[in-house]
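1. Fold the following, please.
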Amino acid sequence: MPKVKPVGIYREMYPTSRPELPVLAESYTKRVIADRSNVVEYLREGRPIYDILEDMVDLVGRREWIRSARSLRSDGVWVWRVDSIFYLERYSLEIPDEFLEHARQRDYRPDQEIDFSDQLFKSSYREYI
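-> This next block holds a predicted model:
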C-alpha cells in the first residue's frame, strides 16, 4: 500500500525531531500561486481522518489560536493537518507542484471515498499526528 504524502506539514508542528519535514521559516515563497484559494478550499474539503480537540497557537503570528490544529484530513493520496490549511491560506508558503497538479486535476474536489481501515491509519497516517 503506498504511503500518503504530506502537504503543509512542518517540523515545528511536532515536539520531537522530524528532519524529513520542511522548516516553516524556510518554506516562504515569492511565487504567486494564482489558484491558492481554490487549493485551500480543496484542503478544507478533505476527508477528516483523525480528530484531535486541541487548539494550538499560530506558530508564525503567535496571536491566533487554531482549533483542532493537529486533526488530520486526506484525499487518500495526500495528508495534511487542520493547521496546515491555516498556514497555507494565511502565509505565502510554498505548495509542492505535485500537490497543485493533483488538486487541479481533480477540479479542486477531493475524493471523499477513501478506503480507510485501522491498518491503513497505522501504516500511512499515524506518523502525522
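2. CA only for contacts and neighbour counts going forward, please
-> Will do.
3. could you pull out the helices for this structure?
-> Counting by DSSP state H, the chain has helices at residues 36-45, 82-90, 97-105, 118-120.
4. to compare against the first, here's another:
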Amino acid sequence: MLAATAQRVFDVLSEEKQDAGPLAIMTDGEWMWPADLAYYVRRYNISLPENFITHARSLDWVAPSLTSADLLLIEAEMFPE
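-> Prediction:
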C-alpha cells in the first residue's frame, strides 16, 4: 500500500452507494491501482489491461513487499515538489 486513509469509497456505478472499499492506493513498485479495483472486477467483471494481468500473474498475484525507501521514491515521483 502506498497511501491510505480511514475514508471509504462508494461504488461510482451504483445509485445505492454500495461500499467499494478503502480510499487507498496500492502498488507493486511498477504499477499503481486504487484499492477498490478488486471490487469493480468482482462486481462488474471489468477488463484490465493485458500487460497488467501478465505482470500480476508473473508475481503469482501477490504484490512484493516494498521497503520504506522504495515507497518514498514512488511517492516522490507521484507528488513532485
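5. one step back: which of the helices of the first structure sits closest to residue 5 of the first structure?
-> Closest to residue 5 of the first structure of the helices of the first structure, according to Cα to Cα: helix 97-105, at 9.0 Å.
6. Among the helices of the first structure, which comes closest to residue 72 of the first structure?
-> That would be helix 82-90 among those, by Cα to Cα, at 6.3 Å.
7. how about the closest one, aligned to which bit of the second structure?
-> The aligned range for helix 82-90 of the first structure in the second structure is 35-43, by TM-score structural alignment.
8. any chance you could map the strands in the second structure?
-> 3-10, 19-27, 32-34 (DSSP state E).
9. so what secondary structure elements neighbour the longest one?
-> Taking 3 or more Cα pairs under 8 Å, 6 or more residues apart in numbering; DSSP states H and E as the contact definition, the neighbouring helices and strands of strand 19-27 of the second structure are strand 3-10, strand 32-34, helix 37-44.
10. from these, which stretch is densest packed?
-> strand 32-34 (a mean of 15; mean count of other Cα atoms under 10 Å).
11. what's the counterpart of residue 38 of the first structure in the second structure?
-> Matched by TM-score structural alignment, residue 38 of the first structure corresponds to no residue in the second structure.
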